[in-house]
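*Asks:* Attaching a predicted model along with its sequence, questions to come.
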Amino acid sequence: MDSIAVVGGGLVGSMAACFLARKGYHVDVYEMRDDPRTQEQVVGKSINMALSERGRSALRSLGLETQILENYSIKMFARLIHDVSGRKRAIPYGTNRDQYLLSISRRYLNELMLTEVEKFNNISVNFRHKLVGANLDEGKMTFLLDDDKQRQRHQKADIIIGCDGAFSSVRRAMVKLIRFNYSQQYIEHGYIELSIPPRAADGQYAMEVNYLHIWPRGSFMMIALPNLDHSFTVTLFMPFRYYESILDRNDLLNFFKQYFPDSIPLIGEEELVKVFFANSPQPLISIKCQPYNYLDKVLLMGDAAHAMVPFFGQGMNCGFEDCLILDELLTANNNNLRKVLPVYSDQRLGNCHTIIDLAMDNYVEMRDLVNSRTFLVRKQLDRLLNWVFPRHWIPLYSMVTFTRIPYQQCIQDRRWQDRVIARCQTVSIVTFLCTFLYVTYRTGKLNLLHDHLVLNFQ
């Protein structure tokens, strides 16, 4: 069989390696960072992961879901909205108690996947290997070794899988070879991560545990996800100009007293000041590209193909689904990876572009629309119609989060739902007017109404 090189040993790279090794391929994984299991602190992104059905399906296929569900994650059944006044209200995620997100730490999931990789004797993992050059036609790769920055290692593979993140070196090599469409967008918002420790009195959670907490403030927001150690990982998302306006301790505390007053005693004033000024706000980027393959030699997966902002919680879930779809296509095509690469690209492109756009739109929902009466009424209407027609009316969020319906189909179904509601509204208005006119006629008031309108218009 062809030899496979997976560039990038993060979550998606490790999972892709497992699926490919299970099909009998020999896989070499090259990761530029060190093994996180050997580090006290891991440098890099640490926003908690919200695991949902697409990611769970892939983990289930590898036999890992039960372990995560029972021992290493926390169920979140709803958003818990924190108003400025301190009032809280819940907005359920799904339409029943079986629909929930799982809060899980990025580090744990990385370590779990690497441990799973080590179970395959046809996978070799190479840490501290940074890809600095690639001849994709010949499958040749040049790596810089982190333990000796002057030393290079040259490797060769029949097929290269690029799972090396938003700033992918594999993707950069592809750009030079084909008519490759590529776009990136930095949004005007950045994030800083804070923490709410366990309660000092008893070591328990300082807030309600089975929720994703949101402090929506129109143009910005703060969220908090529970951890197994009874802390909460808190992330503040807001425009960079807001960060730039906060110059000292007083600015910061006044800002939090105005917008997040109930969070101050939870985080702690001193800790808030210390962590906020010790870190710079990190940027958020969306990336679209096309195609995901180069002939039958190279494939992009995960953030290398479709980096997205984190507001629909689908970045990791979409990346894991990439691996599962690749596995399903291999099964349907006699495990012929070369044949599958262009098929995978064609099948996955539109769906990934769709979820990138949905993730961007959901930021507006989380930071603003959750306070809108229209939004809340639509949520209740969707829940009611789903209860009445469970197979035919599934809310958009539920389709994306709790099913594996292709993302493009989710949008098409949502547009159909919008048209149905619009027509029902039109029918309701017409019915009301007809009823009103009929009643006025039957009660002899129609002529009085006519005379009143004539006098007003004269």
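*Replies:* Here it is on my side, so go on. Numbers count the residues shown, from 1 in each chain.

*Asks:* going forward, measure contacts between C-alpha atoms and count neighbours the same way
*Replies:* OK.

*Asks:* Pretty sure Met141 sits against Lys130.
*Replies:* No. Checked against C-alpha atoms under 8 Å, the pair Met141 and Lys130 is beyond contact range at 10.1 Å.

*Asks:* Could you check which of those two is surrounded by more residues?
*Replies:* Lys130 (23 against 20; other C-alpha atoms under 10 Å).

*Asks:* Work out the gap between the longest helix seen in the chain and the centre of the chain.
*Replies:* Using DSSP state H, we find that the single longest helix of the chain is helix 407-442. Here the centre of helix 407-442 is set off from its chain's centre by 33 Å, with C-alpha atoms, centre = their mean, to the nearest Å.

*Asks:* Quick one: the strands in the stretch 101-250 of the chain, in order.
*Replies:* Assigned by DSSP state E, counting those that start in this stretch, the strands in the stretch 101-250 of the chain fall at 101-104, 123-127, 129-135, 140-145, 152-156, 159-162, 181-196, 211-216, 221-226, 232-239.

*Asks:* Of those strands, which is nearest Arg22?
*Replies:* When the strands of the stretch 101-250 of the chain are compared by C-alpha to C-alpha, strand 123-127 sits nearest Arg22, at 9.9 Å.

*Asks:* A further structure is provided below for comparison with the first:
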Amino acid sequence: MKTVIVIGGGLVGALQACFMAKRGYKVDIYEMRSDIRTMEVVRGRSINLALSVRGREALRRAGVEDTIVKYGIPMYSRMIHDRDGKRRPIPYGKKDQYIMSIDRRHLNEILLTEAEKFSTVTTHFEHKVVECNFNEGSVTFQKKDGSVVTVKADMVIGCDGAYSKVRQEMMKKTLLDYEQIFIPHGYMELSMPPAPNDKYAMEINYLHIWARNEYMMIALPNYDKSFTVTLFMPFDIFKTLTTETAVLDFFKTNFADSIPLLGEKALVETVIKNKALPMVTVKCSPYNVKDKFVIMGDAAHAMVPFYGQGMNCGFEDCVVFCDLLDKHEGDFGATLHEFTSFRSIDAKAMCDLAFYNYIEMRQSVNSRLFLMRKKLDNFLFWLLPNTWIPLYTTVSFSRKRYHECIKNKEWQDRVIQRALYISIPTLAVAGYYMYKQVEQLEVPLHEKLVQLAERFVSKLK
């Protein structure tokens, strides 16, 4: 039986352990932290997760989707909160399309428990990576008591997050291209408790957004009827919120409707006592060293959280990797090399999309031009569901490769730009022509419109 070491007992590491165990490998998970299932407080990022099609497909293949989604809350639309307190929804896609809010810790606990159900999976907590030997396929760990142990396996999979020790070892000992970018914005988590009647304090099936151009606040519903609220803004502004007056004045100006829901006292205490945390983007290549080591998830491609694809992208890594493993009939060398060449182009594209979506979420949703384009995209999607698919739909509600999603959006932009060059007289002539064509078609009106629209779009390609 071939042996596999998975470094990192987080979301991607636990899920990848399930995938490898299902394929008959002996798997050892090594995690630097204590077992989160025994911890009262888990330190680190706790932004709520938005589970979508890519992540759910991975969970389904691992056999744990049903166990997990029952704790999730569907979100069908963004709910935009204006400064004057008005709210307006912006749907994500069709009526049956939604992303799902789910608690990071709860999801991690479930995946660890599911991994341990396999008799071939063993978990080792409080083991810190000291050194990787890429020639021998071994890893040296330091345990909590200070002792050191070296273990060897046929393959080592690094799933140890954005500040990956495995990746650091690769940078020191191999030719690894690496890029790390910290954005000048940080985040701080707040909590919105249930309303006094033990109900949700706001509309439940929405991702709530207070978009204020330079900064924003979001709120995602939890299974216990609370909301996890996250404030994103430049560190320079966070540094000014050091007194009760400063905090309340800032929130009254920008997020007034949230104050009674968050509670003045809790809000002030949280903002003053806590420190805004950084967000980082990581791009690197290659993901593998020979046929022994490979990194995936945030270790390979950490991204800012604004598209809700960090976890979904990491989970999709597991699907892609295991599909390639099946394709190459268990050949680790061929699998690892193709995983790098196949996956790196998509991960880099998704990192760029995550940056783009921050601008959309905090600024563009307030633009009439953006809202008009959104309506146009949705109309064309309704009219031409197989031809015109909006960017967000391809990213969140399909498994189209990320870089192809971007190419599709670029093509749509070109089509619209060309269409705008058509003069009013030309449109009048085209309208008269289409009217005559419709009269001659012996099919229902909707089918006539679809046929004509497809002809028109094909001319603009």
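*Replies:* Alright, I've got the coordinates. Note that the coordinates shown come from a computational prediction; the quantities given were computed from them, not determined experimentally.

*Asks:* re the thing from before, nearest to Ile4 of the first structure among the strands of the stretch 101-250 of the first structure would be which one?
*Replies:* Nearest of these (C-alpha to C-alpha): strand 159-162, 5.0 Å.

*Asks:* what span of the second structure lines up against the closest one?
*Replies:* Residues 155-158 of the second structure are matched to strand 159-162 of the first structure when aligned by TM-score structural alignment.

*Asks:* post-alignment, the matching stretch versus the first structure, mean distance?
*Replies:* Taken over the aligned residues, the distance from stretch 155-158 of the second structure to the first structure averages 0.9 Å (mean C-alpha distance after the TM-score superposition for the first structure).

*Asks:* so what corresponds to Lys143 of the second structure in the first structure?
*Replies:* Lys143 of the second structure maps onto Leu145 in the first structure when the alignment is built from TM-score structural alignment.

*Asks:* my guess is its match meets Arg128, correct?
*Replies:* Yes. Contact criterion C-alpha under 8 Å: Leu145 of the first structure and Arg128 qualify, at 5.9 Å.

*Asks:* any idea how far the equivalent of Phe250 of the second structure over in the first structure lies from Leu247 of the first structure?
*Replies:* Under the alignment (TM-score structural alignment), Phe250 of the second structure maps onto Phe255 of the first structure. Per C-alpha to C-alpha, to the nearest Å, Phe255 of the first structure is found 11 Å from Leu247 of the first structure.

*Asks:* With Gln155 of the first structure instead?
*Replies:* Using C-alpha to C-alpha, Gln155 of the first structure is found at 49 Å from Leu247 of the first structure.

*Asks:* same check, this time on Val454 of the first structure
*Replies:* Between Val454 of the first structure and Leu247 of the first structure the computed distance is 65 Å (C-alpha to C-alpha).

*Asks:* just to revisit the earlier point, list the helices and strands the longest helix of the first structure packs on?
*Replies:* If you count contacts as 3 or more C-alpha pairs under 8 Å, 6 or more residues apart in numbering; DSSP states H and E, helix 407-442 of the first structure packs onto helix 337-367, helix 396-402, helix 446-457.

*Asks:* of those, which approaches Val388 of the first structure most closely?
*Replies:* For those, the distance to Val388 of the first structure is smallest for helix 396-402, at 15.5 Å, taking C-alpha to C-alpha.

*Asks:* mean offset of that closest one relative to the second structure (after superposition)
*Replies:* Its matched residues in the second structure lie on average 0.3 Å from helix 396-402 of the first structure after superposition (mean C-alpha distance after the TM-score superposition for the first structure).

*Asks:* didn't Phe134 of the second structure look like it was pressed against Asn288?
*Replies:* No. The criterion here is C-alpha under 8 Å, and Phe134 of the second structure misses it with Asn288 at 10.0 Å.
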